[in-house]
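Chemist: After the sequence you'll find the predicted model.
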Amino acid sequence: MKLVAIIDATVKLPGLEDLTLYRSAASIPFAGRYRLIDFTLSNIVNSGITSVGVFPSYPFVSLMDHIGRGKSWDLDRRKDGLFFLPVSTKDSGQMSVGGFAALEEHMVFFERSRQEYAVITNCFTVSQIDYEDMLESHIESGADVTEAVSNGQPLRSYILKRSLLIEFLKNYRQNQVFSVEDCVRRKKSSYKFGVYEYEGYCAVIDSIDSYFKASMDLLEPEKRNALFLPERPIYTKVKDEPPTRYMKGSSVKRALVANGSTIRGTVVDSIISRAVVIKENTKADHCIIMQKCTIEENCDLAYVIADKNVFIEAGTVLKGTAEEPIVLRKGERILKEEVR
């Protein structure tokens, strides 16, 4: 394959701050059993790319634990494979994809790569983009840099020659252009810019609102089937857990439920991650409940996003809206008397 892939996981997304206090956007749970980066990594390997550099920002322990050496994506290889390339600055404040200051720290990775072209992408766009097809379009157009778009919306994925990327990294201070995205937006006249129109399912997740909407979209079979394609599977870290137990008296309708949970209450239009406990007479309606949360008896939840390891005391009532879901931060304990 002619492509080396760079996943820029350094981009700051203020709209997702409640979910990124203890992790980067790349490792935000999505669709019950995945992380956002799973979709980017899967697109890369499904496109035949075997050399991948992941550039994470602090905090990245969760991301490192999730992707490891890339075994779940068949990137644990002797030649090429997955490279975890953290940047030294804990808070770079980078807001655009392909930040040259971060990539420059690992210039040797680009200089030693054997591939002629590079794809630079983000970890917060959920799609089924085929980078092999995008590369063909890029070569045919004669463009210097090609950007993927969907119905006019930038997907913030770019293809360019590796030699041109190295040139950018060496000269960005002098040229006052600080990322690949910045270069495309400013459209410097000395380069030719192309566009690749992606026609499949996509969701750019850069805010709580877009995260909640994209999650609820997956409860619709048509949209779910457009994202999870049999011929292009989405890979993730394998966890061996027993099936979810649906106890006597439980009720589950229009929901995605991962393994290892115990459901005794009612779940409607919701996404339940691994090892969640929902006890008797509790209702979760339009909720996203992440891994290892416990919801005690007689709770009534609507439009709630509960991050990992949240505990909700018996009798608690939490009511958000589709426009403003309630976000419970990782490890938070919600006590009935504290809820207004």
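Modeler: Structure received. These numbers come from a predicted model, not from an experiment. Numbers count the residues shown, from 1 in each chain.

Chemist: Could you use CA atoms for every contact and neighbour count after this?
Modeler: OK.

Chemist: what about the residue lying closest to residue 64 once chain neighbours are set aside, neighbour count?
Modeler: Once flanking residues are discounted, residue 64 sits nearest to residue 84: 7.9 Å by C-alpha to C-alpha, 6 or more residues apart in numbering. Residue 84: 17 surrounding residues under other C-alpha atoms under 10 Å.

Chemist: Could you do residue 332 as well?
Modeler: Applying other C-alpha under 10 Å, I find that residue 332 has 15 neighbouring residues.

Chemist: Would you agree it is in contact with residue 311?
Modeler: Yes. Counting by C-alpha atoms under 8 Å, residue 332 touches residue 311, with 6.5 Å between them.

Chemist: hmm, back to that, could you check how far the residue nearest to residue 64 is from residue 113?
Modeler: 15 Å (C-alpha to C-alpha, to the nearest Å).

Chemist: what does residue 260 give?
Modeler: 41 Å.

Chemist: now swap in residue 59 and tell me
Modeler: Note on residue 59: its distance to residue 113, by C-alpha to C-alpha, is 27 Å.

Chemist: And the contacts of the lengthiest strand in the chain?
Modeler: Among the segments of the chain that qualify as a strand by DSSP state E, the longest is strand 153-161. Strand 153-161 has contacts (C-alpha atoms under 8 Å, 6 or more residues apart in numbering) with 97, 116-122, 125, 134-135, 138, 144-149, 180-181, 204.

Chemist: Quick one: buried ones out of the residues you listed?
Modeler: Neighbour counting by 16 or more other C-alpha atoms under 10 Å classes 97, 117-122, 125, 134-135, 138, 144-149, 180-181, 204 among those as buried.

Chemist: Now, the residues you listed that are in helices?
Modeler: 134, 135, 138, 180, 181 (DSSP state H).

Chemist: and the comparison structure, right after this:
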Amino acid sequence: MKDVMGIIYTGENDARLRELTIIRAIAALPVAGRFRVIDFLVSSMVNGGMKNIGVIMQKNYHSLMDHLGSGKEWDLHGKTNGLHILPPFLTRENVGLYPGVLDGLRSNTDYLNRSKQELVVLSNSNIIYNAHFKDMIAFYENTGADITLMYTKDPTMKRDEFGTYISLDEEGNVKDIEVEPTHPNYENTFMQVCLMKREFLKELVDKAVAHGLHDLARDLLLKLVQEKQAKVNAFEYTGVCWNIDSVQSYFKFNMDILKPEIRKRLFIDELPVFTKVRDEMPAFYSAESHSVNSLVADGCQIEGKIENSVLFRGVRVAPNAHVKNCIIMQDGQVQEGAYIENCILDKQTVIKKNTKLIGPEAYPIVIAKNVVI
């Protein structure tokens, strides 16, 4: 297999995630009890043989930098290659917010120049997947394309007025691209992952930014396809995936992970998902506790009742407390007699004694970090 590097762009619009992204990037969102969104992306790249991975940061990136650290959990802390944190390149003109992924790449031209790999996989950071990148790379090489896009036919990935959708011919070449249509006309959702030669990417980015272009799909890929300036084809991803672009989609992903058949499809033996380790005691369940269909991380103390919930490390559920259909992040507390349902509690949140919080399933209540209710 040819030498490949990875680049993850973390500048997506996070407005629809409300309180969850006030202090962090989407890539740093805690999910599934002990992971972050970016763990799945970096792990997929490492499992695909990539030893050089760059993460382009934008705003609210301290939590993400703290989580990634030196990259040792992903075996990316060697002297050559490894994990590269690429914070915003600040100048008088650029205040730290890139208008689009092309601007982020242009500001990190030096990193692209220093890298020696022939191919590059470029991904965004708000779609959770666990891909066989080696299959995608083999497809790219066998078809002789200039650019290969990754797409899925999963109908749950479609969004009215959001997302990018592609039309393919019989040979798998891209015929047309729709960007944020009112109603998507094509069944293939572009997963914001593409593969091409590193030198070709540098050339495209230089030309695009010089002409005032910012968006990868709307400004660059669409033009290449319509004007037939490059051969663009697409590789189908057939695994499970989620677009974490709203509170509802974040809640749905964590509830889906409670289903054993979905966990089995996401956490694949030959494609392990790595994350930052935090040493804790095993979870404690008192004799009076009751737990039904829940993910409970290490360090938790369960003395009340939990059902259909995801509890991160260090959560405490006091006696006679009841937690149902909830996500409670690290070190949250639910005190005696409290009842919460369809809620998302950020880190270090405290629900005081005898408090009752019930949100609609379609629009869960979100409690920001360090809040006491």
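Modeler: Nice, thanks for sending it over. Computed from a predicted structure; not experimentally measured.

Chemist: Any idea what the TM-score comes out to?
Modeler: Once superposed, the chains reach a TM-score of 0.94 (TM-score structural alignment, normalised by the length of structure 1), with 331 aligned residues with a C-alpha RMSD of 1.4 Å.

Chemist: and the alignment partner in structure 1 of residue 269 of structure 2, how many neighbours does it have?
Modeler: Here residue 269 of structure 2 is matched to residue 230 in structure 1, going by TM-score structural alignment. Residues contacting residue 230 of structure 1 under the criterion other C-alpha under 10 Å number 9.

Chemist: Next, the buried residues of stretch 213-227 of structure 2.
Modeler: Buried-residue list, stretch 213-227 of structure 2, by 16+ other C-alpha under 10 Å: 213, 214, 215, 216, 217, 219, 220, 221, 222, 224, 225.

Chemist: tell me the contacts of the equivalent of the first one over in structure 1?
Modeler: Right, the one you point to is residue 213 of structure 2. In structure 1, the residue matched to residue 213 of structure 2 (TM-score structural alignment) is residue 177. Contacts of residue 177 of structure 1 were listed using C-alpha under 8 Å, 6+ apart, and they are residue 183.

Chemist: Would you check how far apart residue 177 of structure 1 and residue 185 of structure 1 are?
Modeler: In terms of C-alpha to C-alpha, residue 177 of structure 1 sits 10 Å off from residue 185 of structure 1.

Chemist: same deal with residue 161 of structure 1?
Modeler: Residue 161 of structure 1 is 18 Å from residue 185 of structure 1, by C-alpha to C-alpha.

Chemist: Could you do residue 266 of structure 1 as well?
Modeler: 48 Å.

Chemist: just to revisit the earlier point, compare residue 260 and residue 113 of structure 1 (neighbour count), which wins?
Modeler: Legend: neighbour count by other C-alpha under 10 Å for residue 260 of structure 1 and residue 113, higher for residue 260 (20 against 15).

Chemist: Now do the same contact list for that one.
Modeler: Contacts of residue 260 of structure 1 (C-alpha under 8 Å, 6+ apart): 241, 242, 243, 244, 245, 274, 275, 276.

Chemist: Trace it over to structure 2, please.
Modeler: With TM-score structural alignment as the criterion, residue 260 of structure 1 pairs with residue 299.

Chemist: Regarding its match, what is its secondary structure?
Modeler: coil (DSSP: H, G, I helix; E, B strand; the rest coil).

Chemist: Please name the nearest non-neighbouring residue to it.
Modeler: Nearest to residue 299 of structure 2 is residue 314, by C-alpha to C-alpha, 6+ apart, at 4.4 Å.

Chemist: and if you look at residue 198 of structure 1?
Modeler: residue 150 (5.1 Å).

Chemist: That neighbour and residue 204 touch, don't they?
Modeler: No. In this structure, residue 150 of structure 1 is not within contact of residue 204 by C-alpha under 8 Å, at 10.3 Å.

Chemist: re earlier: which position in structure 1 pairs with the residue nearest to residue 299 of structure 2?
Modeler: In structure 1, residue 314 of structure 2 lands on residue 275 (TM-score structural alignment).

Chemist: Contact partners for its match?
Modeler: Contacts of residue 275 of structure 1 (C-alpha under 8 Å, 6+ apart): 258, 259, 260, 261, 262, 291, 292, 293.

Chemist: Name the helix or strand for it, please.
Modeler: Following DSSP states H and E, there is no helix or strand that holds residue 275 of structure 1.

Chemist: hang on, the earlier thing: quick one: residues contacting the counterpart of the residue nearest to residue 198 of structure 1 in structure 2.
Modeler: Per TM-score structural alignment, the equivalent position to residue 150 of structure 1 in structure 2 is residue 152. Residues near residue 152 of structure 2 by C-alpha under 8 Å, 6+ apart: 188, 189, 190, 191, 236, 237, 238.

Chemist: Same check on residue 125 of structure 1?
Modeler: 36, 39, 40, 155, 202, 203, 204, 205.

Chemist: Quick check: the farthest pair among the residues you listed?
Modeler: 36 and 155 (14.4 Å; C-alpha to C-alpha).

Chemist: Tell me which stretches of the stretch 151-300 of structure 1 form strands.
Modeler: 153-161, 193-197, 202-204, 245-246, 251-253, 256-257, 262-263, 266-268, 271-272, 277-278, 283-285, 288-289, 294-295, 300-302 (DSSP state E, counting those that start in this stretch).

Chemist: and the angle for the first one with strand 193-197?
Modeler: Computed with axes from the mean of the first three to the mean of the last three C-alpha atoms, to 10 degrees, the direction of strand 153-161 of structure 1 lies at 120 degrees from that of strand 193-197.

Chemist: what's the average distance of strand 153-161 of structure 1 to structure 2?
Modeler: On superposition with structure 2, the mean distance recorded for strand 153-161 of structure 1 (mean C-alpha distance after the TM-score superposition for structure 1) is 1.1 Å.

Chemist: Quick check: buried residues in that strand?
Modeler: For strand 153-161 of structure 1, by 16+ other C-alpha under 10 Å, it's 154, 155, 156, 157, 158, 159, 160, 161.
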